[in-house]
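**Student:** For reference, the sequence and a predicted model appear below.
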Amino acid sequence: MRLNIFNCSPRGKRSNTKVLTNAFAEGFLRGAAGAPELNEVREFFISEPDDFRRAAEAFGEPSAALIAFPVYVDAMPAIAKSFIEEIAAFKGRCSSTRMLFLIQTGFPEETHTRPMKAYLEKLAKRLGAPCDGVIRMGGGEGARDRVRGSKGGGKMFERYRMLGRGYAANGVLDEAILAKLAGPKRLPALLAPLVLPLANYFFWDRELKRNGAYEKRRDRPLERE
């Protein structure tokens, strides 16, 4: 089976999306019942103009098509929307393209990716392509910085590898793993006040320092004196 991965993250090869598709692809290549050479993976980075053109052509091939991107609050990146508009030309002509999706967001609750899941399922239906599922992950920001051998990072990557193996072997995504990756419906009330300070400390403070802006974080340049 051929798996075409369409990475629609603006960060491209440096994205959180990339490390997740890597893990899925690893599992996919191992999942052909002892014959990994029967599987093939190609990844296109939609943020790169040449890849965008090649990806649009590859979408119509008999294959599994994994479209992957981050979700910003409720929205997809502009390049993801551009790619979807490009492949609309295949409407009614892509029944041999098995679509599946991978979306991730920095927010931990699964409620943030639920509307996008419904949209993507409807997209596949409108194109006339079978939809094999939507992988959703909450708390995805910083995934590229997680160490695979660490307790949290190792478990996350292994889940993606297991999804890939199962999909290559059976053509389906494991529902139990999908539920674990999607995250909780809501954070417990006692836990919520702890999450924001930790996120600020481990991510935003680090980014501010990296860009020499930490000391200016409370500045209000547009406020009148």
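**Tutor:** Looks like it came in fine. Numbering: from 1, shown residues only.

**Student:** hey, let's count contacts and neighbours off CA atoms from now on
**Tutor:** Noted.

**Student:** Could you count how many residues lie near Ala64?
**Tutor:** 24 (other Cα atoms under 10 Å).

**Student:** Pull the contacting residues for it.
**Tutor:** 1-4, 97-100 (Cα atoms under 8 Å, 6 or more residues apart in numbering).

**Student:** Dump the residues you listed into TSV; add neighbour count, secondary structure and distance to Asp132 as well.
**Tutor:** Below are the contacts of Ala64 laid out as TSV (neighbours: other Cα atoms under 10 Å; DSSP: H, G, I helix; E, B strand; the rest coil; distance: Cα to Cα, whole Å):
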residue	neighbour count	secondary structure	distance to Asp132
Met1	18	coil	14
Arg2	17	strand	14
Leu3	22	strand	13
Asn4	24	strand	14
Thr97	23	strand	10
Arg98	22	strand	7
Met99	27	strand	6
Leu100	23	strand	5
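
**Student:** another one to put next to it:
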Amino acid sequence: MHLVIISGATRPQSKSNTAKIIAAFQKGFEENDGTTEVWYLSDRKQWAHAAKSFEQNDCILIALPLYVENIPGILLEFLSGLCPKQTPGTKLAFLIQGGFPEASQSRCCEAFLETLPIQLGCDYAGTLIKGDMFGTGLVDEKTREKMLAPFTEMGRTFSKTGCFEKTTVDAFAAPEYMPEKQIRMYNLFGKHISRFFMGHIAKKLGCKKKLDARPYETGARLQ
């Protein structure tokens, strides 16, 4: 089986968490004699090649980060330029990754993606969801490999089935909602730990202001 993967992430490949997830998924997919090609929409020079591959192949996976509960604008722009397929049989699957740990945060996006295959003349092959992936590019290599290992396993599964089966992906996406006890513990202790680490990450990325800075607060009061 040959799989075309299109990344809808806005970050360049070298800085993209989606790209790292795609690489892990490819590893598992190719273990069973599968072949892959990947196109990154963050590089507009690749758009024409991605569109041509979409037109010429019948197994396609679109991977994307969750943006404001839905898909990134560049992916929407790319999709709006595609011509629907006239010959039936193409399978179109999706992979959503996001920073929120709860799968419920991605369900709105999933519902939108479910409407796309029929508009593009394709068959829907499921959506893989995984949250809590914000730190993929910020952790050490050993921790990153552990975070990405489940995607390699899903790549192996996809190479055999050619789709994401609902029961499998729902288990993969868990938790749907964080347990109430865990939320209480986070409010007591976790948010302070997260604040510390987010501050450290922000400094590492070049941020020179406090994360809770309110640069427009004075202007708001004047109104």
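**Tutor:** Noted; the coordinates are in hand. This one's a predicted model, so the numbers in the text were calculated from it and none came from an experiment.

**Student:** could you redo the contacts of Ala64 of structure 1 as CSV and give each row distance to Gly152 of structure 1?
**Tutor:** Output for the contacts of Ala64 of structure 1, formatted as CSV (distance: Cα to Cα, whole Å):
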residue, distance to Gly152 of structure 1
Met1, 31
Arg2, 30
Leu3, 27
Asn4, 28
Thr97, 34
Arg98, 31
Met99, 29
Leu100, 25
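
**Student:** just the helices in structure 2 please.
**Tutor:** With DSSP state H as the definition, structure 2 shows helices at residue ranges 17-30, 47-56, 73-80, 107-113, 116-119, 141-161, 166-173, 180-185, 191-204, 217-222.

**Student:** Of these, which stretch is the most buried?
**Tutor:** helix 17-30 (a mean of 22; mean count of other Cα atoms under 10 Å).

**Student:** That one vs structure 1, average offset?
**Tutor:** By mean Cα distance after the TM-score superposition for structure 1, the fitted helix 17-30 of structure 2 averages 0.6 Å away from its aligned residues in structure 1.

**Student:** Quick one: list the elements packing against that helix.
**Tutor:** Helix 17-30 of structure 2 is packed against strand 35-40, strand 59-65, helix 141-161, with contacts defined by 3 or more Cα pairs under 8 Å, 6 or more residues apart in numbering; DSSP states H and E.

**Student:** which residues in structure 1 does the shortest one align to?
**Tutor:** Taken onto structure 1 by TM-score structural alignment, strand 35-40 of structure 2 occupies residues 40-45 there.

**Student:** about what we covered before: if we take the contacts of Ala64 of structure 1, which one ends up nearest to Lys91 of structure 1?
**Tutor:** Nearest to Lys91 of structure 1 among these: Thr97, at 11.1 Å, using Cα to Cα.

**Student:** State the distance from the closest one to Arg161 of structure 1.
**Tutor:** 22 Å (Cα to Cα, to the nearest Å).

**Student:** Check Phe24 of structure 1 too.
**Tutor:** Look at Phe24 of structure 1 and Arg161 of structure 1: by Cα to Cα, they are 5 Å apart.

**Student:** circling back: make a markdown table from the helices of structure 2 and add distance to Leu66 of structure 2 to it.
**Tutor:** Output for these, formatted as a markdown table (distance: least, Cα to Cα, whole Å):
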| stretch | distance to Leu66 of structure 2 |
| --- | --- |
| helix 17-30 | 10 |
| helix 47-56 | 20 |
| helix 73-80 | 11 |
| helix 107-113 | 7 |
| helix 116-119 | 16 |
| helix 141-161 | 17 |
| helix 166-173 | 14 |
| helix 180-185 | 22 |
| helix 191-204 | 19 |
| helix 217-222 | 29 |
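
**Student:** List just the one of the ones you listed that sits closest to Leu128 of structure 2.
**Tutor:** Using Cα to Cα, the nearest of the helices of structure 2 to Leu128 of structure 2 is helix 166-173, at 5.6 Å.

**Student:** average gap between that closest one and structure 1?
**Tutor:** Looks like 3.5 Å for helix 166-173 of structure 2 (mean Cα distance after the TM-score superposition for structure 1).

**Student:** What is that helix packed up against?
**Tutor:** Using 3+ Cα pairs under 8 Å, 6+ apart, the elements in contact with helix 166-173 of structure 2 are strand 123-130.

**Student:** State the span of structure 1 onto which the strand it packs on is aligned.
**Tutor:** The alignment places strand 123-130 of structure 2 over residues 130-137 of structure 1 (TM-score structural alignment).

**Student:** Glu121 of structure 1 against Cys131, yeah?
**Tutor:** Yes - using Cα atoms under 8 Å, Glu121 of structure 1 is in contact with Cys131, at 6.6 Å.

**Student:** For Leu61 of structure 2, which residues are in contact?
**Tutor:** Counting by Cα under 8 Å, 6+ apart, Leu61 of structure 2 has contacts 3-6, 92-95.

**Student:** That one -> structure 1?
**Tutor:** Superposed on structure 1 with TM-score structural alignment, Leu61 of structure 2 falls opposite Leu66.

**Student:** Also Pro88 of structure 2?
**Tutor:** Using TM-score structural alignment, Pro88 of structure 2 pairs with Ser95 in structure 1.

**Student:** quick one, what contacts that match?
**Tutor:** 128-130.

**Student:** Most neighbours among those residues, please name it.
**Tutor:** Neighbour-wise, these (other Cα under 10 Å) top out at Ala129, 21 neighbours.

**Student:** So it versus Leu102 of structure 1, what's the distance?
**Tutor:** Taking Cα to Cα, one finds Ala129 of structure 1 at 16 Å from Leu102 of structure 1.

**Student:** Then Ala199 of structure 1?
**Tutor:** Per Cα to Cα, Ala199 of structure 1 is found 23 Å from Leu102 of structure 1.

**Student:** Nice, that's everything, thank you.
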